[in-house]
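**Q** quick one: sequence and predicted model below, then my questions.
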Amino acid sequence: MDLPTQDVCYFSEEDDHSQTEQPWGRFFPLGDSFVGLDLVKDEYTFGRGENCDVAFNNTGKRNQCFQAYSKVHFKLVRKDTSTGTHVFLEDKSSNGTFVNGEKVGKGNSQVLNNNDEIGLAMKKNKAFVFMDLNANEDMDLPRELTEKYTLTKVLGRGACGEVRLAFVKGSCEKFACKIISKKKFSVGGSSAVNMSSQVMTEVKILKAMKHPCIIGVEDVIDTPETLYIMLELVEGGELFDKVVSIDNYPELTAKLLFYQMACACKYLHDQGITHRDLKPENILLSSDADETLIKVTDFGLSKFIDAGSIMKTFCGTPTYLAPEILLTAGSGAYTMAIDCWSLGVILFIILSGYPPFSDDRTDMDLPKQIMGGHFSFPKQYWKDVSDDAQDLIKKLMTVDPKKRITLADALNHPWLKDEDVIARANKLMYPESDGMAPPNSMPSGKKRTLDGGDDGSNAKRKASSDTGSEPETP
């Protein structure tokens, strides 16, 4: 992929080689204290020393790892070998240079491949992502995309496609680019071709959504075969992975996170949007801390994908799907109550570490468990969880959607009417306002109607065969 050099941000100290020679590679900055670099020479040294080709400094936003950088931290060498031209990273520091999270080791060398990620001193201290301009892996990307963005490493893959790290040309601002292949799904029940007008109408609505706990949609590029959605980048990982790693959250922490989820989803509901695919994988964390700002993602995405596809493809198992979706095999019209059910399942999981419905049960298959609301709270897992928390789960996971609690009522439930938790959540959501929530940023008057009002569509399993053995119908 041949990109003009002026489209990338440079080190101000860089000499004029980049203006006269064609670069063979690029370093894109991952941390705030790093800047981008076009690679034109065959050797570069990186470190804290003033004599390095790329000298790290600690001006501007302070880097906590700066003192751990060596005078020469690592060296980059491009050379010809019997198997072709390769780029080698030589680790010069005993404090550690990491490639894709793995320590290279002082004195060792490692071949750099396209989209490899480099960390310094700590594997979490991400510095650069390397782009090999001779890799030609992105030749099929549309011009509308490559004129504005450079796509690098894959951040994740899902049923609808993949998510890649994207940099804005010129500024190196980072986004997550969700790539959706239209071949896999129908769009709103119609052909995936010639849907530009409808797609962009929906995209305008998605871009207008402004809430601290909702992933921002920056841009959408629509092509006949693929949809590229530029999303706010959140780097703390998925709630799903966090629950798997810690088993379950303490009740107060779970309440703090869930309060944010409820606020975000109520905001969507107030604008006429049903999420339709709420699950721990679609709740992102802003940091590694247990108490952190959460971000709901993939909201409104189901508008582009029919309900049947969501049930059959988006969710390999129906763990988070409301009973009414299963009852109609994904072909019915649903209210926003389906999101309330899914939030109930998420709350169950983050408090206990396992899902309320399980394939492990021998007395009842998974769909029947869900459609009948057959779940329970075994004492060995729930003895430390309050009755109020369990009561809210029951109200959210009520089989009859007409009797299911709304998010407005959920936020007024005794369990969530916790002034201390609300204050802490507000400080996370509105740090610049000292925890004071600003007025609703959506215009008053007519409600947004992404869903037309009523259109809707494997956490860790430690539950034993007797979990949920006593049917409970909330």
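**A** Thanks, I have it.
**Q** rest of the way, CA atoms for contacts and neighbours
**A** OK.
**Q** quick one: contacts for the closest residue to residue 250 other than its chain neighbours?
**A** Distances taken as CA to CA, 6 or more residues apart in numbering put residue 351 closest to residue 250, at 6.9 Å, once the chain neighbours are dropped. With contacts defined as CA atoms under 8 Å, 6 or more residues apart in numbering, the neighbours of residue 351 are 248, 249, 250, 251, 254, 385.
**Q** buried among those? Make that a PyMOL selection.
**A** The following PyMOL command selects only the buried members of those, with burial defined by 16 or more other CA atoms under 10 Å:
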select buried, resi 248+249+251+254+385
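**Q** out of the contacts of residue 351, the closest to residue 109 would be?
**A** residue 248 (40.1 Å; CA to CA).
**Q** look up how far residue 381 lies from that closest one.
**A** Look at residue 248 and residue 381: by CA to CA, to the nearest Å, they are 10 Å apart.
**Q** tell me, what's touching these two both at once?
**A** Contacts common to residue 248 and residue 381, judged by CA under 8 Å, 6+ apart, are residue 352.
**Q** can you pull out the helices in this protein?
**A** In order along the chain, the chain carries the following helices (DSSP state H): 17-20, 143-146, 196-208, 239-246, 251-270, 307-309, 323-327, 337-352, 366-372, 379-382, 387-396, 407-411, 419-429.
**Q** among those helices, which is nearest residue 110?
**A** Closest among the helices of the chain, once you apply CA to CA, is helix 17-20, at 25.2 Å.
**Q** what comes up buried for that closest one?
**A** residue 18.
**Q** which strands and helices sit next to that helix?
**A** Counting contacts by 3 or more CA pairs under 8 Å, 6 or more residues apart in numbering; DSSP states H and E, there are no secondary-structure elements packed against helix 17-20.
**Q** that older thread, which of the helices of the chain sits most buried?
**A** The densest packing among the helices of the chain, expressed as mean neighbour count by mean count of other CA atoms under 10 Å, is seen in helix 337-352 with a mean of 26.
**Q** quick one, that helix and helix 387-396 angle?
**A** 150 degrees (axes from the mean of the first three to the mean of the last three CA atoms, to 10 degrees).
**Q** out of the helices of the chain, which is closest to residue 84?
**A** helix 17-20 (23.7 Å).
**Q** name the nearest residue to residue 43, ignoring sequence neighbours.
**A** Using CA to CA, 6+ apart and skipping the chain neighbours, the partner closest in space to residue 43 is residue 77 (4.6 Å).
**Q** residue contacts, that neighbour?
**A** Residue 77 makes contact with 42, 43, 44, 87, 88, 89, 90 under the criterion CA under 8 Å, 6+ apart.
**Q** then this one, side by side with the first:
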Amino acid sequence: MASLSSIPWGYLEPINNIYPRGILTKSSYIIGRHPNECDIILDSKELRQHEYFIHLSSKHFIIESIDNGRSIFFRDISRNGCYIDGELIHHTKVLLQNSEHIISLALKENRAYRFIHLSGLFGVSNLDERYLKGNLLGSGSFANVYKAISHVTHTHRAIKIINKDQCEKQIGPGFSKYLYREVSIHGSVDHPCILRRFDVYHEKSDLFVEMEYAAGGSLLDRIHKTYIMDEDECKFIFYQIGCALAYLHRLKIVHRDIKPANVLLMSNERETVAKLSDFGVAKYVYASSRYLNTTIAGTQQFMAPEVQFQTGHSTNADFEFVLGYKVTILNKQNFLSGWSGKEKID
């Protein structure tokens, strides 16, 4: 029997939403159609109606963790094989060496899962042993962000403390998959206009995310200042956020919560580096229009119409209100009143 650990070593994120997701904590998992012998069962009403279903085996593949997650092995046990990053694996055991891999089942085009290696992502730590915690920078429904000094690097950091109990109350028992997706996506990106995520630690009730500290606060803070932002200042900030979004979209990542509070400024100077933050509802998206995201995600007053009305959205949702933000700043309107969409944009 596979042993169980409280710390996940891997995450199977469905590329195609007909497949079930999986947070991997046991030492090994069998994935396939068999209802009694598989740990993750590939059988549902939606999946049965799909053309790919008949190609899936009762036991399709095994994925296992060795040496506390330091090594991950994938073994195909199906009749039709699997593809790892486009390479056929048939009745073969291979070592998964990268932090992420695309898994296709039976057919190369049947991209079922993105496997994310989580081992080493979550270390166990006592907050006070690693950081000198300072003032509160911001708070949300289940997380607070504090300014801190790292005892290890002796540099300023922002520490996001996520309360797991509050997460479960608001999101439900499946809250873990959202936390893992947030920290894994944020940790996988590297761009000068995206706030850096460093280490992630957890205690029994809290998750700590160590991030870059932005001394200039948020764009929302700057909008509320007494001086009026001029056009050049506004253009420079939005140029940087546009660069960050272009980078994310090339990686097939949609942020889904673009708003002034999530744009952080690295200094109080008028000409400063702006960085996109908060990947709480970010998600990978794919080209097929058959599987556009239809879930509501983000802050309602800043949602694109296709998100709010659940008509299906992709990376286009991130750019929907960027022009509206710019018009609002230049006209010195309060962002908290929202943008009706009726204003004319030249």
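**A** Nice, I can see it. Worth saying up front: this structure is predicted, and the values here are computed from it rather than measured.
**Q** quick one on the thing from earlier: and the contacts of residue 351 of the first structure, which is closest to residue 171 of the first structure?
**A** Scanning these for proximity to residue 171 of the first structure, where the rule is CA to CA, the winner is residue 254, at 37.3 Å.
**Q** picking that back up, which among the helices of the first structure is found nearest to residue 189 of the first structure?
**A** Shortest separation from residue 189 of the first structure across those is recorded for helix 307-309, at 8.6 Å, computed as CA to CA.
**Q** distance of the counterpart of residue 232 of the first structure in the second structure relative to residue 272 of the second structure?
**A** Here residue 232 of the first structure is matched to residue 212 in the second structure, going by TM-score structural alignment. Applying CA to CA, one obtains 15 Å for the distance of residue 212 of the second structure from residue 272 of the second structure.
**Q** more neighbours: those two, which one.
**A** When residue 212 of the second structure and residue 272 are compared on other CA atoms under 10 Å, the one with more neighbours turns out to be residue 212, at 19 against 14.
**Q** from residue 297 of the second structure, how far out is the more buried one?
**A** When distances are taken as CA to CA, residue 212 of the second structure and residue 297 of the second structure turn out to be 25 Å apart.
**Q** I figured residue 65 of the second structure hits residue 29, correct?
**A** No - counting by CA atoms under 8 Å, residue 65 of the second structure sits too far from residue 29 to count as a contact (9.1 Å).
**Q** residue in the first structure matching residue 309 of the second structure?
**A** With TM-score structural alignment as the criterion, residue 309 of the second structure lines up with residue 327 in the first structure.
**Q** typo on my end, residue 277 of the second structure
**A** Alignment note: residue 277 of the second structure maps to residue 297 in the first structure; criterion TM-score structural alignment.
**Q** residues contacting that match?
**A** 214, 215, 282, 283, 284.
**Q** repeat that for residue 344 of the first structure.
**A** For residue 344 of the first structure, counting by CA under 8 Å, 6+ apart, the contacting residues are 392, 393, 394, 396, 397.
**Q** where along the stretch 151-300 of the first structure do the strands fall?
**A** For the stretch 151-300 of the first structure, applying DSSP state E, counting those that start in this stretch gives strands covering 161-168, 174-181, 217-222, 226-231, 283-285, 294-296.
**Q** residues touching the fourth one, excluding its own?
**A** Strand 226-231 of the first structure is touched from outside by 175-182, 215-222, with contacts defined as CA under 8 Å, 6+ apart.
**Q** between it and strand 174-181, how many degrees?
**A** Taking the same axes, to 10 degrees, strand 226-231 of the first structure and strand 174-181 form an angle of 160 degrees between their directions.
**Q** average offset of strand 226-231 of the first structure relative to the second structure?
**A** Mean deviation of strand 226-231 of the first structure from its aligned counterpart in the second structure after superposition (mean CA distance after the TM-score superposition for the first structure): 1.6 Å.
**Q** repeat for the last one
**A** Mean deviation of strand 294-296 of the first structure relative to the second structure after superposition (mean CA distance after the TM-score superposition for the first structure): 1.0 Å.
**Q** for that strand, packing partners?
**A** Contact here means 3+ CA pairs under 8 Å, 6+ apart; on that basis strand 294-296 of the first structure packs against helix 251-270, strand 283-285.
**Q** between the ones you listed, which one is nearest to residue 427 of the first structure?
**A** Relative to residue 427 of the first structure, the nearest member of these by CA to CA is helix 251-270, separated by 11.2 Å.
**Q** re the thing from before, list the contacts for the residue nearest to the match of residue 309 of the second structure when sequence neighbours are not counted?
**A** Here the nearest residue to residue 327 of the first structure in space, its sequence neighbours aside, is residue 371; by CA to CA, 6+ apart that works out to 7.1 Å. Applying CA under 8 Å, 6+ apart, one finds that residue 371 of the first structure lies in contact with 322, 323, 324, 326, 327, 399.
**Q** burial count for the first one?
**A** So that's residue 322 of the first structure. By other CA under 10 Å, the residues close to residue 322 of the first structure number 28.
**Q** for residue 338 of the first structure, see how far away it is.
**A** Distance of residue 322 of the first structure to residue 338 of the first structure, computed by CA to CA: 5 Å.
**Q** how about the third one?
**A** When CA to CA is applied, the distance between residue 324 of the first structure and residue 338 of the first structure equals 8 Å.
**Q** also residue 248 of the first structure?
**A** Following CA to CA, the distance that separates residue 248 of the first structure from residue 338 of the first structure is 24 Å.
**Q** before we move on, what about residue 234 of the first structure?
**A** Counting by CA to CA, the separation of residue 234 of the first structure from residue 338 of the first structure is 26 Å.
**Q** same check, this time on residue 146 of the first structure
**A** Relative to residue 338 of the first structure, residue 146 of the first structure is positioned 38 Å away (criterion: CA to CA).
**Q** again, but for residue 160 of the first structure
**A** For residue 160 of the first structure, the distance to residue 338 of the first structure under the criterion CA to CA works out to 21 Å.
**Q** no further questions, thank you.
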